[in-house]
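A.B. asks: Task: produce atomic coordinates for the following.
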Amino acid sequence: MSGQAYIGTSGWNYASWRDDFYRGVPRKNWLGFCAERFNSLEVNASFYRLQSRETFRRWRDATPAGFRFAIKGNRFLTHNKKLADPLPVIRLERDHAKGLGEKLAAVIWQLPRPFRKNMERLHRFARALKAWPQARHAIEFRHDSWFDEEVAECLRAHRIAVCQSDAADWPLWDAVTTDMVYIRLHGHDVTYASPYSDKALSQWSRRIRRWQEQDCDVYVYFDNDASGAAPKNAMQLLRLVNKSQYSRNHI
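C.D. replies: As a prediction, this is how the structure comes out:
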């Protein structure tokens, strides 16, 4: 048995993709267009504004049965409150996200770059996530003070994944703390902009296959949205992972 790989982009409603990736596709059909090419998407808009249950339900109905969403936790809890008093916000987001039903796979909580290690708040946050058992959870740390065994042990105890966050402007922590691996590829050379090379994508493909063989489900989202690099890279990586899967199944 091996884990599943879910690959897509972080968001899909980018006007800059209109004349290339979405050429000739009406805006109202962009989600469906992506769902024909990827098997998952990360909802980036939920970070900036709480989405209604009806919006989530509409997205659920516009995608095929096996499709999965990850949603980004709202910045009110991660950036404004710095994880303080997390339970009311988690419950509110959980209730809105019920509109996605079984298509909600994971929630990614991105911490602000200056936010340094605070174990009291992390423990409280991890315990509060028990109120949202319908989804898996991952945390994206952007300050390396978090990158240690004490943090990893807390995450392992609560089955929370480290988000492996590749960017030019902050360090990547490649720890694996549960049977879900969550990856955000923001652009290695220029954050949010630079495309990934064939060599880099091949390296990520090999890592993904290794984690799958360890029975981990792997979620990968490209956030290098400038100039349409994200959807192109996502399609490339999907082809590589699927090719590797096919080759191993036919040895």
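
A.B. asks: hey, let's count contacts and neighbours off CA atoms from now on
C.D. replies: Will do.

A.B. asks: Pull the number of nearby residues for Asp95.
C.D. replies: 13 (other CA atoms under 10 Å).

A.B. asks: In terms of helices and strands, where is it?
C.D. replies: helix 87-97 (DSSP states H and E).

A.B. asks: so what does that helix touch, helix or strand wise?
C.D. replies: Judged by 3 or more CA pairs under 8 Å, 6 or more residues apart in numbering; DSSP states H and E, the packing partners of helix 87-97 are helix 53-61, helix 119-128.

A.B. asks: got the angle for the first one vs helix 87-97?
C.D. replies: It refers to helix 53-61. 50 degrees (axes from the mean of the first three to the mean of the last three CA atoms, to 10 degrees).

A.B. asks: Identify each buried residue in helix 53-61, please.
C.D. replies: Arg53, Phe56, Arg57, Trp59, Arg60 (16 or more other CA atoms under 10 Å).

A.B. asks: where along the stretch 51-200 of the chain do the strands fall?
C.D. replies: 68-72, 104-110, 136-140, 160-167, 180-187 (DSSP state E, counting those that start in this stretch).

A.B. asks: To Thr9, which of those strands lies closest?
C.D. replies: strand 180-187 (9.0 Å; CA to CA).

A.B. asks: so what secondary structure elements neighbour that closest one?
C.D. replies: Using 3+ CA pairs under 8 Å, 6+ apart: strand 180-187 touches strand 160-167, strand 217-222.

A.B. asks: and of the buried residues of helix 53-61, the nearest to Ala5?
C.D. replies: Arg60 (19.4 Å).

A.B. asks: which one's the longest helix in the chain?
C.D. replies: Secondary structure of the chain read by DSSP state H shows that its longest helix is helix 229-249.

A.B. asks: Of all the helices and strands packed on strand 180-187, which one is nearest Ala70?
C.D. replies: That would be strand 217-222 among the helices and strands packed on strand 180-187, by CA to CA, at 8.5 Å.

A.B. asks: For the comparison step, fold the sequence that follows:
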Amino acid sequence: MHSATAWVLFLAAAFAGTAAHADEAGAEKLLKGMSDYLSAQKAISFDFDTNLEIVSTQDQKIALASSGTMSLNRPDKLHVTRTGGFANMEMVFDGKTVTLLGKNTNLYAQVEATGTIDQLADVLRDKYHRPVPGADLLMSDPYKELMAEVNDVKDLGSGVIRGVECDHLAFRTNDVDWQIWIAQGVRPYPCRYVITSKKVAGWPQYTVDIWAWKAGAEVASDSFKLQIPADAKKLTPEEIRELSDIPALFSGKGAN
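C.D. replies: Reported below is the predicted structural model:
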């Protein structure tokens, strides 16, 4: 009797291990399919909503919401707008210069940044602390960027975002957990991307919802030029942090 029970438990454990491996492989295949689709698109545009959770200096978790638009032409053109309760920002990159305009503060900055969108995202994040919303998804190889340091993968089945049926995947690294919802069908674009910062007290999250997706010939033409008001004050590159859309009232630690 005991040997029969042990055999059943052994088979159950073996089956669970096989299922987990298949689950991981399937999730990685779905993510790779999304990445290949995104990389193949020379022109992309979409609208987005973001929700940035921060933990204030008083240990209060607060969510800051904003909405915006994104348009890109690979390899070196990008146009982003973002409006929230505390900021009205616009950014344009033409392959040589990145221009940032704070419409509510009438401040702007221009920085030489010759290169690709990949290189721009790295410079803005690492040097100027101005990450592009969902930047990993805009890179030339999203799969490579997203899977770096991943140590756990799960396929959580189907989910629905804004009426679009998606594959819901979850991933873990030592520092962050992240989830992604990928539209099912011939256009596997990301509908939602959530990052949870495990190294920050309170585990704040950063969420991007993507909608009004267009690719290829669907994308409206964009000059990738930014009109600067005549009375706007120009900041030096070192002063770019003054364009922050997080007011001092809420200064604290946020999701990455």
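
A.B. asks: Need the TM-score between these chains.
C.D. replies: TM-score for the superposed chains, counting by TM-score structural alignment, normalised by the length of the first structure: 0.29, backed by 123 aligned residues with a CA RMSD of 6.0 Å.

A.B. asks: Walking through the second structure, point out its strands one by one.
C.D. replies: For the second structure, applying DSSP state E gives strands covering 43-56, 61-73, 77-84, 88-93, 97-102, 107-112, 152-161, 164-172, 176-183, 190-197, 205-215, 233-235, 252-254.

A.B. asks: Identify the residues contacting Trp211 of the second structure.
C.D. replies: Phe46, Asp47, Phe48, Arg162, Cys191 (CA atoms under 8 Å, 6 or more residues apart in numbering).

A.B. asks: how far away is it from Cys191 of the second structure?
C.D. replies: 7 Å (CA to CA, to the nearest Å).

A.B. asks: related to what we said a few turns ago, tell me which of the strands of the second structure sits nearest to Ala20 of the second structure.
C.D. replies: Nearest of these (CA to CA): strand 152-161, 8.1 Å.

A.B. asks: Name the residues of the closest one that are buried.
C.D. replies: Val153, Lys154, Asp155.

A.B. asks: I'd like those residues written out as TSV, with distance to Glu112 of the second structure added.
C.D. replies: TSV is the format used below for those (distance: CA to CA, whole Å):
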residue	distance to Glu112 of the second structure
Val153	39
Lys154	41
Asp155	42
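
A.B. asks: Which one of those is nearest to Val98 of the second structure?
C.D. replies: The closest of those, once distances to Val98 of the second structure are taken by CA to CA, is Val153, at 35.8 Å.

A.B. asks: Return the distance of Leu31 of the first structure relative to Thr55 of the first structure.
C.D. replies: With distances taken as CA to CA, Leu31 of the first structure is found 12 Å from Thr55 of the first structure.

A.B. asks: ok, now Glu213 of the first structure?
C.D. replies: In terms of CA to CA, Glu213 of the first structure sits 36 Å off from Thr55 of the first structure.

A.B. asks: Over to Val107 of the first structure?
C.D. replies: 17 Å.

A.B. asks: what does Ile160 of the first structure give?
C.D. replies: Relative to Thr55 of the first structure, and taking CA to CA, Ile160 of the first structure is found at 27 Å.

A.B. asks: And Arg127 of the first structure, by the same measure?
C.D. replies: 28 Å.

A.B. asks: and what of Glu42 of the first structure?
C.D. replies: 15 Å.

A.B. asks: buried set for the lengthiest helix in the second structure?
C.D. replies: Ranked by residue count, the top helix of the second structure under DSSP H comes out as helix 2-40. Across helix 2-40 of the second structure, burial judged by 16+ other CA under 10 Å covers 23-24, 26-28, 30-36, 38-39.

A.B. asks: Check those residues against Ser71 of the second structure and report the nearest one.
C.D. replies: Distances from Ser71 of the second structure to the buried residues of helix 2-40 of the second structure, taken as CA to CA, are shortest for Leu38 (13.2 Å).

A.B. asks: tell me, how many neighbours does Lys234 of the second structure end up with?
C.D. replies: When neighbours are counted by other CA under 10 Å, Lys234 of the second structure comes out with 16.

A.B. asks: Now it: closest residue in space that isn't a chain neighbour?
C.D. replies: Residue nearest to Lys234 of the second structure in three dimensions, not counting chain neighbours: Tyr108, with 5.1 Å by CA to CA, 6 or more residues apart in numbering.

A.B. asks: Look at that neighbour and say how many residues are nearby.
C.D. replies: Residues near Tyr108 of the second structure, counting by other CA under 10 Å, number 25.

A.B. asks: likewise Arg91 of the first structure?
C.D. replies: 15.

A.B. asks: Equivalent analysis for Glu42 of the first structure, please.
C.D. replies: Neighbourhood size, Glu42 of the first structure [other CA under 10 Å]: 28.

A.B. asks: ok, Arg68 of the first structure touching Asp61?
C.D. replies: No - distance between Arg68 of the first structure and Asp61: 11.7 Å, which falls outside the contact criterion (CA atoms under 8 Å).

A.B. asks: Phe93 of the second structure: how many residues sit nearby?
C.D. replies: With other CA under 10 Å as criterion, Phe93 of the second structure counts 27.

A.B. asks: Quick check: it touching Leu78?
C.D. replies: Yes - assessed by CA under 8 Å, Phe93 of the second structure is found in contact with Leu78 at 5.0 Å.

A.B. asks: So for Leu92 of the first structure, which of the helices and strands packed on helix 87-97 of the first structure sits nearest?
C.D. replies: Minimum separation from Leu92 of the first structure across these (CA to CA) falls at helix 53-61, 10.7 Å.

A.B. asks: Counting by contacts, list what that closest one packs against.
C.D. replies: Helix 53-61 of the first structure packs on helix 87-97, going by 3+ CA pairs under 8 Å, 6+ apart.

A.B. asks: buried ones in the helix it packs on?
C.D. replies: Buried-residue list, helix 87-97 of the first structure, by 16+ other CA under 10 Å: Leu87, Val89, Ile90, Glu93, Arg94, His96, Ala97.

A.B. asks: Please report the distance of the closest residue to Val181 of the first structure other than its chain neighbours from Met235 of the first structure.
C.D. replies: Distances taken as CA to CA, 6+ apart place Val218 nearest to Val181 of the first structure, at 4.7 Å, with adjacent residues excluded. From Val218 of the first structure across to Met235 of the first structure, the span is 16 Å (CA to CA).
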